[in-house]
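Novice: this is the structure alone, sequence omitted:
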């Protein structure tokens, strides 16, 4: 299960740059534990253009992800991986200012995680709160779930299932009930 970070696992914040700014979505522990107990890998894939924009550095991002792991551990949840894209074509930090294959909606982070963790993309789900997340999942060949109130975005037609729900809890409940 590929999971977006901001707005999906954590409450939405505009360019969070400090660990204290990461606050888990309410009632997130139970559905994530259920997925973990069902044998699913839990992998965060997150665009972090704040690096390219100079709003944070890699040490701050590492500290934020350490906090995310600690917050989830309090709920008995362990992440199998965290993949972050630091790039943005309009960034102010030269080494991160570029087009890349990892920034969602491109599927690069999902492909890399699948390779590193030996995951089957066709048996995986991408869960997020934006069209970038859903399109990255479709491009990688996963099923997708949109969390939040926006309508499902237009995506390339195909055989991949897509669903939408207000919360991650509801997405996971429906997912596990339908397995």
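Specialist: Everything's here; your move. Given the structure is predicted, the values throughout are model-derived calculations rather than measurements. Numbers count the residues shown, from 1 in each chain.
Novice: use CA for all of it now, contacts and neighbours both
Specialist: Noted.
Novice: for residue 63, which non-adjacent residue is closest in space?
Specialist: Spatial nearest neighbour of residue 63, chain neighbours left out: residue 19 (6.1 Å); criterion: CA to CA, 6 or more residues apart in numbering.
Novice: my read is that that neighbour contacts residue 70, right?
Specialist: No. Contact criterion CA atoms under 8 Å: residue 19 and residue 70 do not qualify, at 10.8 Å.
Novice: quick one: the strands in this protein?
Specialist: With strands called from DSSP state E, the chain shows them at 2-3, 43-47, 81-85, 125-128, 143-147, 162-165.
Novice: can I get these in CSV with distance to residue 109?
Specialist: Below are those laid out as CSV (distance: least, CA to CA, whole Å):
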stretch, distance to residue 109
strand 2-3, 10
strand 43-47, 6
strand 81-85, 6
strand 125-128, 11
strand 143-147, 15
strand 162-165, 20
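Novice: one more to weigh against that first structure:
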């Protein structure tokens, strides 16, 4: 029997790393305070941890999927050095006004659509009712709600501290 586990869904830019606008290069990447600790703590609890990130900069021609994958590999290396990992990175490179034709379309994967979260729940044995997302934009919150998971709006500070507060609030809400 497959054991269902809760999942922490994390937006990338503005939650895991400082959002400098279309971050695609390792030299522009800077972790948010407490981000690595947040991932490690939830993984130690037995949770899945997923990144769900819109990457319209790909559709806009600012960088390529390969650039993004190199950045995610860099993140994975740094998390491994911290003794932890992201279970999977999901991205939505689509944008209806994109410059790159193959990415110029509407997609349910692009937040506020729930596609990336739904795909993670199809790929892994996620307990939806015990899962939540931390994002920094209203579209993140809408995507989580559309996918049937909890959601918290992160406005900066220490992500590990915020995630502990979010977990406590979420569990209180489940009991209430």
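Specialist: Received the coordinates, thanks. Remember, predicted model here, so these are calculated numbers, not experimental data.
Novice: for the two chains, what TM-score is obtained?
Specialist: Here the TM-score for the pair of chains, by TM-score structural alignment, normalised by the length of the second structure, is 0.87; 163 aligned residues with a CA RMSD of 1.5 Å.
Novice: ok so, going back, any chance of a markdown table for the strands of the first structure, columns distance to residue 115 of the first structure and mean neighbour count?
Specialist: Converted to a markdown table, these look like this (distance: least, CA to CA, whole Å; neighbours: other CA atoms under 10 Å):
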| stretch | distance to residue 115 of the first structure | mean neighbour count |
| --- | --- | --- |
| strand 2-3 | 13 | 24 |
| strand 43-47 | 12 | 24 |
| strand 81-85 | 12 | 19 |
| strand 125-128 | 15 | 27 |
| strand 143-147 | 18 | 25 |
| strand 162-165 | 23 | 18 |
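Novice: and residue 64 of the first structure, which of the ones you listed is closest to it?
Specialist: Of all these, strand 81-85 sits nearest to residue 64 of the first structure, with 11.2 Å by CA to CA.
Novice: what does that closest one correspond to over in the second structure?
Specialist: Residues 88-92 of the second structure are matched to strand 81-85 of the first structure when aligned by TM-score structural alignment.
Novice: quick check: that stretch compared with the first structure, mean distance?
Specialist: When the first structure is superposed, stretch 88-92 of the second structure averages 0.3 Å from its matched positions, counting by mean CA distance after the TM-score superposition for the first structure.
Novice: all helices for the second structure, in order.
Specialist: 35-44, 56-59, 65-81, 115-123, 138-147, 159-175 (DSSP state H).
Novice: of these, flag the one that's most buried.
Specialist: Stretch with highest mean neighbour count among the helices of the second structure: helix 56-59 (a mean of 23; mean count of other CA atoms under 10 Å).
Novice: how much does it stray from the first structure?
Specialist: Taken over the aligned residues, the distance from helix 56-59 of the second structure to the first structure averages 0.5 Å (mean CA distance after the TM-score superposition for the first structure).
Novice: what range does that helix cover in the first structure?
Specialist: Going by TM-score structural alignment, helix 56-59 of the second structure lines up with residues 49-52 of the first structure.
Novice: just to revisit the earlier point, between the helices of the second structure, which one is nearest to residue 96 of the second structure?
Specialist: Evaluated with CA to CA, the helices of the second structure place helix 56-59 nearest to residue 96 of the second structure, the distance being 8.5 Å.
Novice: hmm, who's touching the closest one?
Specialist: 22, 63-65, 92-95, 97-104 (CA atoms under 8 Å, 6 or more residues apart in numbering).
Novice: so which bit of the first structure is stretch 13-30 of the second structure matched to?
Specialist: Here stretch 13-30 of the second structure aligns to the first structure at residues 6-23, judged by TM-score structural alignment.
Novice: please read the previous query as pertaining to stretch 123-143 of the second structure.
Specialist: Aligning stretch 123-143 of the second structure against the first structure (TM-score structural alignment) gives residues 116-136.
Novice: now do the same end-to-end measure for the matching stretch.
Specialist: Stretch 116-136 of the first structure has an end-to-end distance of 18 Å (CA to CA, to the nearest Å).
Novice: pull the distance from that stretch to the chain's centre.
Specialist: Centre-to-centre, stretch 116-136 of the first structure and its host chain are 8 Å apart (CA atoms, centre = their mean, to the nearest Å).
Novice: what does stretch 143-156 of the second structure give?
Specialist: In terms of CA atoms, centre = their mean, the gap separating the centre of stretch 143-156 of the second structure from the centre of its chain is 10 Å.
Novice: cool, and stretch 108-126 of the second structure?
Specialist: The chain centre lies 11 Å from the centre of stretch 108-126 of the second structure; the measure is CA atoms, centre = their mean.
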